[in-house]
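**Q** My questions concern the predicted model and sequence given below.
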Amino acid sequence: MRQKRLGAELRKLRERAGVSFEAAADVLECGKAKISRIETGVNGIRPVELRVLLKAYGIEDQALSDALLSMAREGRTRGWWNRYGDVLSDGFADLAELESKASSLQLWETILVPGLLQTPEYMRVLFRRGRLDAPDTEIESHVAGRVHRQLALDRDDAPEVWVVLYEPVLQAKLGGQAVMRDQLTHLANMAQRERVTVQILPYGTESHRGMNGPFGIVAATTPGMEVVRMETMATALFVEEEAQVSSYKLVFDQLRAAALGPAPSLELIRSAAERL
């Protein structure tokens, strides 16, 4: 995923600079196919080559150059998610990678509490029902992987997390009353963190913009690098095209504008927990 993000950024920089494939290949003294493989994330790029390209593209922003060089150096390093390679699909490994470097996360959920805010027992219910006949060891590996993902929120430079939940998320009885009560109590506690905001979109809201389903917007520390992610039972899917990402950002802005504010949302979460 790091190679894909780096390649996509290099393509944008090349196009903005008006440099052709052929000219970029001449700069690196290579074939056009190599430039294509770098920009599509198939191949990585050595830092020394990256510096040459950035100079050719007229990049003078030192912060941007440093961020891209860091991505090039880290492109082949192994992250903690590699330990769960037997159960994590490439999509979920990519999601863990994105979250580990994120500067902000914007999440819209219609049915479930977002993975980063789930309790282990709530996770176990979801994994058991989503993976029929899976052995307990596999379930526990999935839980451990998701718990490890949540450590992104404990970093010194933890991302800003903004969550909008559809009210039915609070009314579900996943795993029974005790599991759901503990989950809502945990959600309320997380909502009081300095860098976490949770809003509830009331059930009676008419014609809201989130009817096409849940999604998340992950903004990386590299300027202008944002990805939309959608999770399925088996993997995570990503939208990286700039115009489409902008459309999702507009939808999210409209959802949080229509939702209850953080304070009344917190009271609603607590009330739902108390009823259980």
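**A** Yep, it's here.
**Q** alpha carbons only for contacts and neighbour counts from here, please
**A** Noted.
**Q** all helices for the chain, in order.
**A** Secondary structure of the chain, counting by DSSP state H: helices at 2-17, 21-28, 32-39, 47-56, 62-74, 90-100, 120-130, 136-149, 168-171, 177-191, 242-258, 262-275.
**Q** any idea which of those helices is most buried?
**A** Greatest average neighbour count among these goes to helix 90-100 (a mean of 21), per mean count of other Cα atoms under 10 Å.
**Q** roughly how far is that one from the heart of the chain?
**A** In terms of Cα atoms, centre = their mean, to the nearest Å, the centre of helix 90-100 is found 7 Å from the chain centre.
**Q** what angle do it and helix 2-17 make?
**A** Computed with axes from the mean of the first three to the mean of the last three Cα atoms, to 10 degrees, the direction of helix 90-100 lies at 70 degrees from that of helix 2-17.
**Q** Show me the contact partners of helix 90-100.
**A** For helix 90-100, contacts defined as Cα atoms under 8 Å, 6 or more residues apart in numbering pick out 1-2, 79, 81-82, 85, 149, 152, 218, 220, 229, 235-237.
**Q** which among these end up buried?
**A** For the contacts of helix 90-100, a neighbour count by 16 or more other Cα atoms under 10 Å gives the buried set as 1-2, 81, 149, 152, 218, 220, 229, 236-237.
**Q** Tabulate the residues you listed (TSV), appending distance to Ala259.
**A** Below are the buried ones among the contacts of helix 90-100 laid out as TSV (distance: Cα to Cα, whole Å):
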residue	distance to Ala259
Met1	33
Arg2	34
Trp81	34
Arg149	27
Ala152	26
Val218	20
Ala220	26
Arg229	21
Ala236	26
Leu237	26
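**Q** Which ones among the residues you listed lie within strands?
**A** Counting by DSSP state E, the part of the buried ones among the contacts of helix 90-100 found in strands is 218, 220, 229, 236-237.
**Q** Quickly name whichever of these is closest to Thr40.
**A** Checking these against Thr40 by Cα to Cα gives Leu237 as the nearest, at 16.4 Å.
**Q** Please report how far that closest one lies from Val228.
**A** 8 Å (Cα to Cα, to the nearest Å).
**Q** Also Arg131?
**A** Using Cα to Cα, one gets 25 Å for the distance from Arg131 to Val228.
**Q** For the closest residue to Leu50 other than its chain neighbours, give its distance to Lys249.
**A** Computed as Cα to Cα, 6 or more residues apart in numbering, the closest residue to Leu50 that is not its neighbour in sequence is Leu69, at 7.1 Å. Leu69 sits at a distance of 28 Å from Lys249 (criterion: Cα to Cα).
**Q** alright, now check it against this:
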Amino acid sequence: MPARRTITARQERLGRELRKLREQAGLSLREAARVTGIDEGKFSNVEAGRVGVSAERVRLVASGYASADAALVDALAAMTGERARGWWAKYRDLLPPGFLDLAELEHYATYLRSFESVHIPGLLQTEEHVRAIYSSSVSELPEDQLDARVQFRLRRQDVLGRADAFRCEVVIHEAALRVRAADHGVARRQLLHIVEQSERPQVVVRVVPFDVDGFTRIGNPMLMAGGPVPQLDTVLLDSAHGGVFMDTEAQLDRYRRVISDVEAAALGVVESRDFIHQLAKHE
């Protein structure tokens, strides 16, 4: 199988998880190649995400490692599909890879938990709000790029209409709610849209107001995407330089605590909805 031209975050994650299984089995690359019958060079490329691997090969590898975690092995086997199968593939040559990685992460997530301290969460933004954000970006975007980014963000929101047990829990700091991407009218309609979306059974929106005592978590926005098993959860930290994916056991434990702290400081669901309604009345 030829090496990939580009490697997605999901493909890199699969490779890292296969490497973890090998290391837990106490095997070197050479020993793993001998146990599974896979060429050592190819094995290295699979673990780096540069070369694809089939579901059957994943199960063969896990069997060679004597892995007893059947749920994890099943989840890894399910990760062997190619990005081209997702709706985001048509944007591959239009948008930066990080955009596609985020859409893919959300698409496969079993749940989403996020905290936004500066911006309205992308999944809850109105079209006019999205367009205002990109129109005022530091580097002026050509019209086709602007349209592509707006439509891409709106298409990501389809995840909120999933029919399964998916759940999206969002905590927004009051600061983010008060930032105007455009004029008063856009801001008011954006706030009312958040309230409307919060009435979906699978969407939970809560607010951390300015007057909460001792709240010190107003840092980088973060998103936790649930995997099919807890080991495959992912944290995405947003920054000025782009998103950073984090998935080591220590990182996941840390950010589970962080987002739990944020949720503990937030208002209840009904109080939050009333809070946003009041902000909208003053826009």
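**A** Ah, there it is. The model shown is predicted, which means the values in this text are computed figures rather than measured ones.
**Q** Superposed, how do the two chains score by TM?
**A** Superposed pair, TM-score by TM-score structural alignment, normalised by the length of structure 1: 0.91. Supporting alignment: 275 aligned residues with a Cα RMSD of 2.0 Å.
**Q** who's in contact with Gln150 of structure 1?
**A** Gln150 of structure 1 makes contacts with 115-117, as judged by Cα under 8 Å, 6+ apart.
**Q** Show me what it aligns to in structure 2.
**A** Structural alignment (TM-score structural alignment) places Gln150 of structure 1 against Gln157 in structure 2.
**Q** Tell me which residues touch the equivalent of Ile45 of structure 1 over in structure 2, please.
**A** Using TM-score structural alignment, the equivalent of Ile45 of structure 1 in structure 2 is Val53. Neighbour list for Val53 of structure 2: 46, 80 [criterion: Cα under 8 Å, 6+ apart].
**Q** Relative to Gln157 of structure 2, how far out is His129 of structure 2?
**A** Applying Cα to Cα, the value for His129 of structure 2 to Gln157 of structure 2 is 14 Å.
**Q** nope, Glu106 of structure 2 is what I meant
**A** Distance of Glu106 of structure 2 to Gln157 of structure 2, computed by Cα to Cα: 9 Å.
**Q** ok, now Ala66 of structure 2?
**A** 40 Å.
**Q** And Phe166 of structure 2, by the same measure?
**A** Going from Phe166 of structure 2 to Gln157 of structure 2 by Cα to Cα gives 13 Å.
**Q** burial measure for the closest residue to Arg146 of structure 1 other than its chain neighbours, as a count.
**A** Computed as Cα to Cα, 6+ apart, the closest residue to Arg146 of structure 1 that is not its neighbour in sequence is Gly115, at 7.0 Å. For Gly115 of structure 1, the neighbour count with other Cα atoms under 10 Å is 14.
**Q** which one in structure 2 is aligned with Gly115 of structure 1?
**A** So, by TM-score structural alignment, Gly115 of structure 1 is matched to Gly122.
**Q** Isn't its match up against Gln151?
**A** No. The pair Gly122 of structure 2 / Gln151 is not scored as a contact, 11.8 Å apart, by Cα atoms under 8 Å.
**Q** picking that back up, the more surrounded of Arg131 and Val228 of structure 1?
**A** Using other Cα under 10 Å as the criterion, Arg131 of structure 1 and Val228 rank with Val228 on top: 23 against 13.
**Q** What's the match for the more buried one in structure 2?
**A** Match for Val228 of structure 1 (TM-score structural alignment): Val235.
**Q** and if you look at Ala259 of structure 1?
**A** Match for Ala259 of structure 1 (TM-score structural alignment): Ala266.
**Q** wait, Ala77 of structure 2 sits on Val61?
**A** No. Here Ala77 of structure 2 lies out of contact with Val61, judged by Cα under 8 Å, at a distance of 10.5 Å.
**Q** wait, which of the helices of structure 1 is closest to Thr110 of structure 1?
**A** Closest to Thr110 of structure 1 of those, according to Cα to Cα: helix 168-171, at 6.3 Å.
**Q** With distance to Asp253 of structure 1 as extra columns, can I get the ones in strands among the buried ones among the contacts of helix 90-100 of structure 1 in JSON lines?
**A** As requested, those are exported to JSON lines (distance: Cα to Cα, whole Å):
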{"residue": "Val218", "distance to Asp253 of structure 1": "14"}
{"residue": "Ala220", "distance to Asp253 of structure 1": "19"}
{"residue": "Arg229", "distance to Asp253 of structure 1": "16"}
{"residue": "Ala236", "distance to Asp253 of structure 1": "23"}
{"residue": "Leu237", "distance to Asp253 of structure 1": "21"}
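**Q** tally of neighbours for Arg76 of structure 1?
**A** The number of residues packed near Arg76 of structure 1 is 11, by other Cα under 10 Å.
**Q** ah, wrong one, I meant Phe245 of structure 2
**A** Residues near Phe245 of structure 2, counting by other Cα under 10 Å, number 17.
**Q** Tell me who's in contact with Gly86 of structure 2.
**A** Listed by Cα under 8 Å, 6+ apart, the contact set of Gly86 of structure 2 reads Glu104.
**Q** From Ile45 of structure 1, how far out is the counterpart of it in structure 1?
**A** Correspondence of Gly86 of structure 2 to structure 1, assessed by TM-score structural alignment: Gly79. Taking Cα to Cα as the measure, Gly79 of structure 1 and Ile45 of structure 1 are separated by 19 Å.
**Q** ditto for Gly7 of structure 1
**A** 9 Å.
**Q** which neighbours do those two share?
**A** Jointly contacting Gly7 of structure 1 and Ile45 under the rule Cα under 8 Å, 6+ apart are Ile38.
**Q** In structure 1, what sits opposite Ala225 of structure 2 in the alignment?
**A** Using TM-score structural alignment, the partner of Ala225 of structure 2 in structure 1 is Val218.
**Q** I should have written Arg10 of structure 2 there, sorry.
**A** Counting by TM-score structural alignment, Arg10 of structure 2 lines up with Arg2 in structure 1.
**Q** does its match really touch Ser70, like I thought?
**A** No. Using Cα under 8 Å, Arg2 of structure 1 is not in contact with Ser70, being 10.0 Å away.
**Q** circling back: please tell me how far the match of Arg10 of structure 2 sits from Val218 of structure 1.
**A** Taken as Cα to Cα, the span from Arg2 of structure 1 to Val218 of structure 1 is 14 Å.
**Q** try Ala93 of structure 1
**A** 14 Å.
**Q** corresponding residue for Ile35 of structure 1 in structure 2?
**A** Aligned by TM-score structural alignment, Ile35 of structure 1 pairs with Phe43 of structure 2.
**Q** List the contacts of that match.
**A** 29, 33.
**Q** one more time with 7 Å, if that's ok
**A** Phe43 of structure 2 sits next to Ala33 when contact means Cα atoms under 7 Å, 6 or more residues apart in numbering.
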